[in-house]
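Colleague: what's the 3D shape of this:
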Amino acid sequence: MAGRPSDMEILEAVEAYAGRRGIAARLTDPGAPDVTWQTLLDFRIVRSIETRGERPMREPGGQDGLASRPTYTDIATHPVAPPSDPEKTEAWLLVRRGSLDEERCANCDRGTTKCGDCEGRGVRDCPRFVDCPVCEGGPDACWECEGTGRRRAGRPARLRSGAPSARRATCARCRASNAACPKCTGRRQLDCPDCKKKGHVQCGVCDGTKRVTHQECGGTGRFTVWTEGWIHQNPHREKERRLGRLDLRRTTGSVGRWQETILRRATDKLPDDLDEADENLIAPHLAPRKDEVARLATLRRLPLAHVTVHADPHRDYFAFPSHAGIEVTTRPTTQRVRYFAGIAMASVALVALVAVLVVALLR
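Modeller: Just a heads-up that it's a prediction; the model follows:
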């Protein structure tokens, strides 16, 4: 890989770094440890995939905006430019040449139909009388005749507790005084306030016109018909990432001098110095896809060297090219991390056991 330091340059950088940490190590002497290389990869590709089709359209009324749409003859071959940025979504709506027309609505008369609520009468049936809201049309309509007009023979009008005679009226049916409901005066019913005793009211849907707007055609009495073609260009993304140890990613990502390769065409080649294993990993993602009209592939690489310093056996040393030269960093070995993790887990278990024993002793 171009830009990768030599093994000797790596060992010199690691030796100097270890010396600054107080670790005496002669890594450049004969028999020095081997340098193990790994290439960190971050590969991403976004393609613009184009889909096309057409469909019959039928919309109520006139469609003046259709005149400004582009027209086509064959949607499969109609030319549109590929996107300059494959990340963008593009869409076109077109009209097939010669398909634009108008047709009369067959289910209405110039945009209106007979009102369904009143069946074209302009009025709705309404009861001529309603129950009195005070006595509710019951026996309290009159305490003497109970609203029937027939007095109870030989018995005076009965008074209800809590209802003084001053609140009652003379019954319009049996003529008993201080016995009838003051609202309906014993009749039980009142003239309907809606229809004024006519027995019908104006239809509230058609406002008495007997006809309503035809919803299907929007009251226009016609439809615009055409064949609509559509073309969509949408981004599709893939990626392959091999970024190494999680605890190193921030350092390598912010400091490392990554080598970047941009591929914009299906014929563009991967770098010649790419490892065979890495090429086999990435190459399948570069194969052309059906209906692909544009692409942007970005390959970023960073060589990462691992060096074991025998004078410091519990730490791993890593080196990689940076903008300032060779960056060296160190991390605890995996075995060391597991060792301390085991101690921590054992400590937690011991604390839990002691807590259980204390609780048992206090009972």
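Colleague: When you work out contacts or count neighbours from here on, use the C-alpha atoms and nothing else.
Modeller: Noted.
Colleague: ok, and for the helix or strand where E59 lies, which residues are buried?
Modeller: Secondary structure here is read from DSSP states H and E; on that basis E59 sits in strand 35-60. The neighbour-count criterion (16 or more other CA atoms under 10 Å) identifies 35, 37, 39-50, 52, 54, 60 as the buried residues of strand 35-60.
Colleague: before we move on, what about stretch 321-329?
Modeller: Going by neighbour count (16+ other CA under 10 Å), the buried part of stretch 321-329 is P321, S322, I326, E327, V328.
Colleague: Show me what the helix or strand containing the third one is packed against.
Modeller: Pointing back at I326 there. I326 belongs to strand 325-332 when elements are defined using DSSP H and E. Contact analysis of strand 325-332 by 3 or more CA pairs under 8 Å, 6 or more residues apart in numbering; DSSP states H and E lists helix 7-20, strand 315-322 as its packing neighbours.
Colleague: please give me the structure for this one as well, since I'd like to look at both together:
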Amino acid sequence: MASAVPSEDEILRAVERHVSQRGVPVDLRAPGAAKVSWQSLFEFHVHRSIERRHERQAREKGSPADIATRPTYTDLAAYPVAPPADPAKTYRTRLVREGTVDEEPCDGCVGGRTTCGTCKGRGGMPCPADVECEGCHGGVDACWECDGTGTPRTRRARAGSRPRGPDAPERVTCRRCKRRDVACPTCRGRTMTTCPDCDGTASTPCEECKGSTRTVHVPCGGAGRFTVWTEGVVAHLPDPDEVRLTGPQFAWLKTDALGAWMRAELTGVTDALPDFLEDAHRELIAGHLPARKNEVRRRMTFAYLPLARVEVRGRPDSVYYAFPAVTGIEVARRPSRERVTALVWAAAAVAALVVVVSLTVLR
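Modeller: Presented below is the predicted three-dimensional model:
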């Protein structure tokens, strides 16, 4: 390990101080007093940028304003494009092949407009010329003499159906039976009134074309033509990979906040690896280091935290973990595997005893 990694003696001194805080001084540097094993945490991330080049037939509405300013090429494979600044992001450079820009007319419209699909070119939508009268609702009260039919009845037959209260509206002459003071003032005995939407024309303007019978042709955007060309695309696509030895079993250590991680960042395939890496870590990442096909840029990040596991003789119930922190060596105590197993068996025994007692009582 590198010199920045705490020595075994430093680890044992830190664990001694931690244990002594409980009022029990110990000497862990005596032969056989403690066993130290390393379970270091390690993270390796590599972001590569892979270049892909391809051509396609492009087609856009009208005349794109920027088509004349786009970069042009004759040989897509030879066109120089700088590697991306950030290999973790996607970048695309769009080019125009020289001599391929052309225009073609839209075959689905005339001058960028087409027959309105809503009104079918009529310019309006059917509408009833007359609607039911809101005053009499088209019923017998349209006229007290003819019920809106135009054929009067005898006054005796209709005398009992004339509501003449103080708030009753004045009646008017019926247009159908010509009787005075018997018809609804709104429709004058017709039972219907002129439709307010179409003013009796039986047609309302189409909301889609506003009565013009034609609308903008959506596929060509009203331009009546398309611009076509051969487009070359140079894409830089991220290709991430990682190796992590920071399993969830160490989440309780809060090493992200406390640990003094050793970190490094490299950008070259042949750059020397950080000195702090253990041999095992170098073996783990060996297969991730060679350049991949069409790789144009990379960023490798390394994070390493030495973590020591210390078992103390005479304390089989506890295991101590020590790692370098900003303020020194941090030590955390956890129950040993034997202790956890014993607690599980004890809990099982208690549960079994409860069942036995319950069954005995129920008898």
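Colleague: returning to what we had before: what inclination does the strand holding E59 of structure 1 have with respect to helix 7-20?
Modeller: Angular relation of strand 35-60 of structure 1 and helix 7-20 on a 0 to 180 degree scale: 100 degrees, by axes from the mean of the first three to the mean of the last three CA atoms, to 10 degrees.
Colleague: after strand 35-60 of structure 1, next one along is what?
Modeller: Helices and strands here follow DSSP H and E; after strand 35-60 of structure 1, the next one along the chain is strand 71-72.
Colleague: so the next helix or strand after that next one versus strand 35-60, what angle?
Modeller: Reading on from strand 71-72 of structure 1 to the C-terminus, the next helix or strand found by DSSP H and E is strand 90-96. Using the same axes, to 10 degrees, the interaxial angle of strand 90-96 of structure 1 with respect to strand 35-60 works out to 30 degrees.
Colleague: so what does strand 90-96 of structure 1 touch, helix or strand wise?
Modeller: Where contact means 3+ CA pairs under 8 Å, 6+ apart, strand 90-96 of structure 1 is packed against strand 71-72, strand 222-242.
Colleague: My guess is L11 of structure 1 contacts A25. True?
Modeller: No. The pair formed by L11 of structure 1 and A25 falls short of the contact definition of CA atoms under 8 Å, at 10.2 Å.
Colleague: which residues touch H54 of structure 2?
Modeller: Contacts were defined as CA atoms under 8 Å, 6 or more residues apart in numbering; by that measure H54 of structure 2 touches L76, G232, V233, V234.
Colleague: my guess is the second one meets A58, correct?
Modeller: When you say that, I think you mean G232 of structure 2. No. Under the contact definition of CA under 8 Å, G232 of structure 2 does not touch A58, with a separation of 9.4 Å.
Colleague: any idea how far K254 of structure 2 is from T270 of structure 2?
Modeller: In this view, T270 of structure 2 and K254 of structure 2 are 34 Å apart by CA to CA, to the nearest Å.
Colleague: Likewise for G314 of structure 2?
Modeller: Relative to K254 of structure 2, and taking CA to CA, G314 of structure 2 is found at 28 Å.
Colleague: and if you look at R333 of structure 2?
Modeller: The spacing between R333 of structure 2 and K254 of structure 2, counted by CA to CA, is 13 Å.
Colleague: Tell me which of these two has more neighbours.
Modeller: Here R333 of structure 2 and K254 are compared on neighbour count by other CA atoms under 10 Å; more neighbours surround R333, at 16 against 9.
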